[in-house]
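A.B. asks: Here is my input; please provide its structure:
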Amino acid sequence: MVAYPPLKAVRYFEAAARHLSFSKAAEELSVTHSAISHQIKALESWLGVPLFERGTRQVALTDAGRRFLPPVRSGLLQIAEAARDVSIATRGGPIVVSVLPSVAARWLVPKLHDFRSRHPDIDVRISATGRVETIGDGDIDIAIRFGRGHWSGVTAELLLANDLFPVCSPKLPSEDKPLKEPRDLLQYPLLTDSDWAGANYDFWRDWLTAAGVEDARYRPGLSFNVSNLLMQAAVDGLGIAIGNTMLAGEDLRQGRLIRPFDFTVWPDSGFYVCYAKSALQRPKIKAFRDWLFDQIEVDRQMQQGPNGRGPVTSGILQPATPEKIGA
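C.D. replies: Predicted coordinates for the structure are as follows:
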């Protein structure tokens, strides 16, 4: 078992050695001269060697004191830095949120004013990236990830299931190319997200197959590496995108996009809230996690139609029975 010297005496020694004055050390620590002298004598007794050569008006370090001072300073500095880090982690400092750029732009950032109004004492820093960043051990406190929920070392809670449906500008469908059945979508450029393909997702294939277009041979009209650009291209009438509530919800509510077919497919993927296993013990992380789920509930209520009997959609076909793929 390690024998620790009296820590108060060590702190008093460091101040006196730094100033080479018991009086200045006493002033810095807001104690009396005799308190400094008493604690240093106790430390010297514990060590068994003198640390100071005491003169009439000044003091000087002995050889033992000079050897003792550097590790004492280093140790006290480490303690101070550790205390600061713990304080920042538990009470101060921003909460760092890792999120896909598209989710940040189209869903999270427009809602942050609500979090700020509820928690004005919690600062938020957004790390918008497509990379899977380390959570907990690094700088990231909490993340919104897209996938199937299988990430090692973290808790992953399903925030919103991936509901797939085509979306387009209300100005896109034309009289010479009407959208009467799902196969008619193939008359238009089909917009895709290249990142989905890189992650072994083919959401257009999933939706078309579930909608009965099993032999569809489609060629992407335009491909984007982030879904934010994909949704904007659909708003601008460049083609028809495969979307979901997370990315297209606000554009649907504002009428910038419509659903040409009221038919939804549910793959085995979704948006997850991820955090280190013990992270919810930290109030600011729990507050942000709870707020995310509150916002999803707000969105769900906003999407309900009259009397809460169904989602508000703009469509040409009558509603079809939703199907699940890979569930």
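A.B. asks: contacts, neighbours, all on C-alpha from now
C.D. replies: Will do.
A.B. asks: Secondary structure element holding residue 241?
C.D. replies: Using DSSP states H and E, residue 241 sits within strand 240-243.
A.B. asks: what's in contact with that strand?
C.D. replies: Contacts with strand 240-243, where a contact means Cα atoms under 8 Å, 6 or more residues apart in numbering, come from 163-169, 185, 188-192, 203-204, 230-231, 234.
A.B. asks: One more: stretch 73-90?
C.D. replies: Defining contact as Cα under 8 Å, 6+ apart, one finds that stretch 73-90 is touched by 11, 14, 282-284.
A.B. asks: For the strand holding residue 241, what is the distance to the chain centroid?
C.D. replies: Offset of strand 240-243 from its chain centre (Cα atoms, centre = their mean, to the nearest Å): 26 Å.
A.B. asks: Show me what counts as buried in that strand.
C.D. replies: Neighbour counts using 16 or more other Cα atoms under 10 Å place 240-243 of strand 240-243 among the buried residues.
A.B. asks: which one of those is nearest residue 61?
C.D. replies: Closest approach to residue 61 among these (Cα to Cα): residue 243, at 73.2 Å.
A.B. asks: Kindly provide the distance from the closest one to residue 94.
C.D. replies: For residue 243, the distance to residue 94 equals 32 Å [Cα to Cα, to the nearest Å].
A.B. asks: this one as well, want them side by side:
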Amino acid sequence: MPRHYDLPSLNALLCFEAAARNLSFKTAATELNVTPAAVSHQIRRLESDLGSEMFRRQHRGVELTEAGAYLFVALQRGFEGIAEAVRDVRAGPDTEDVVVQTTTAVSAFWLTPQLTDFWKARPDIIVSQLVSDAASAPGRADLSIHYGSMAEDDPACLPLFRDDIIAVGTSEFAATRGITSIHDLHGAPLIHVVAEGMEWTGWSEWFAKFGLSPPPGRGIVVNNHMIALQLARDGVGAVLGWTGLIDDLLDSGALVPLVAERMTSPQTFYLQTHTKASRQALVFRDWLAATKG
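C.D. replies: Just a heads-up that it's a prediction; the model follows:
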């Protein structure tokens, strides 16, 4: 009977993947609980089937050939996909309905209040958050919230808000530093948010909008917008804030606008739907679209 997939022996592929990952037939044999001779036999069988050598045999070990490296990368991707599917099946459909990845600031100041309203409307759907200030976080997510350029015609992306960026701090900080204009602010202590893989709009871009040079000195640099806002609340310096995120802090007086200038955000906060999003995740996305529209 002809095989549906044009593949060599799966045992041979498993042996090859383990040997390639460890660059050792002996270690692969220990991992697979077989003899090194059995691993060597399976790899010889694979090389014969493919008509190409997968390894260069050296006196002190083995190393992958170009063909071997190409196959190894493809196998890893395939096995990772299979492993993810197995994890999903083992977990079952009801363990976690929706997983949303977002940053700490967006989680605290925007998403969590939205979830409170959503749970009132749909208490049958569980929404969990994967909170990280890294560009990509480990773990499965159905949806993720980003700040950046969004393709307007991308059906997987839903714009959430695009508000103004203002300079904020405490009223005591403004009084102590004598900040009454943007020129006073230019020379004041500033808090910068610089996170790898994130495109937060910074002070240089904000000041340039109003015809000023980049601020002198490096200031205080953190990689987390939530920490930056807390430092500002502690009176350490001024920070840039998005009005869609910090309305509650402004309403409570914890932070105040330091100058009148405000810049329309050049980027958008948007929700991205991942290809493996659950049915419940689409319900949550559609709810957000309706309530934000």
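A.B. asks: After superposition, what is the TM-score?
C.D. replies: For this chain pair, the superposition-based TM-score is 0.60 by TM-score structural alignment, normalised by the length of the second structure; 209 aligned residues with a Cα RMSD of 3.5 Å.
A.B. asks: Just the buried residues from the contacts of stretch 73-90 of the first structure, in PyMOL please.
C.D. replies: Buried members of the contacts of stretch 73-90 of the first structure, defined by 16+ other Cα under 10 Å, are picked up in PyMOL with:
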select buried, resi 11+14+284
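A.B. asks: From the contacts of stretch 73-90 of the first structure, pick the one nearest residue 181 of the first structure.
C.D. replies: Nearest to residue 181 of the first structure out of those is residue 284 (Cα to Cα; 48.7 Å).
A.B. asks: Excluding its own residues, what touches stretch 222-238 of the first structure? List them.
C.D. replies: Under the criterion Cα under 8 Å, 6+ apart, residues 101-103, 105-106, 167-169, 171-172, 189-195, 239-241, 243, 247-248, 251, 256-257 lie in contact with stretch 222-238 of the first structure.
A.B. asks: For the stretch 1-150 of the second structure, which segments count as strands?
C.D. replies: 55-58, 61-64, 98-102, 127-131, 143-148 (DSSP state E, counting those that start in this stretch).
A.B. asks: So residue 221 of the first structure belongs to a strand, correct?
C.D. replies: Yes - assigned with DSSP: H, G, I helix; E, B strand; the rest coil, residue 221 of the first structure falls within a strand.
A.B. asks: That one corresponds to which position in the second structure?
C.D. replies: Using TM-score structural alignment as the criterion, the counterpart of residue 221 of the first structure in the second structure is residue 219.
A.B. asks: Might you report the residue contacts of residue 184 of the second structure?
C.D. replies: Going by Cα under 8 Å, 6+ apart, residue 184 of the second structure touches residue 178.
A.B. asks: chain center to the helix or strand harbouring it, what's the gap?
C.D. replies: Assigned by DSSP H and E, residue 184 of the second structure falls within helix 182-186. Centre-to-centre, helix 182-186 of the second structure and its host chain are 34 Å apart (Cα atoms, centre = their mean).
A.B. asks: average offset between it and the first structure?
C.D. replies: On superposition with the first structure, the mean distance recorded for helix 182-186 of the second structure (mean Cα distance after the TM-score superposition for the first structure) is 1.0 Å.
A.B. asks: Next secondary structure after that helix?
C.D. replies: strand 191-193.
A.B. asks: Buried residues, the helix or strand following that following strand. List them.
C.D. replies: For strand 191-193 of the second structure, the following helix or strand on the C-terminal side (DSSP H and E) is helix 203-209. Of all the residues in helix 203-209 of the second structure, those buried under the rule 16+ other Cα under 10 Å are 203, 206-207.
A.B. asks: again with stretch 211-230 of the second structure
C.D. replies: Neighbour counts over stretch 211-230 of the second structure (16+ other Cα under 10 Å) mark 215, 220, 224-226, 228-229 as buried.
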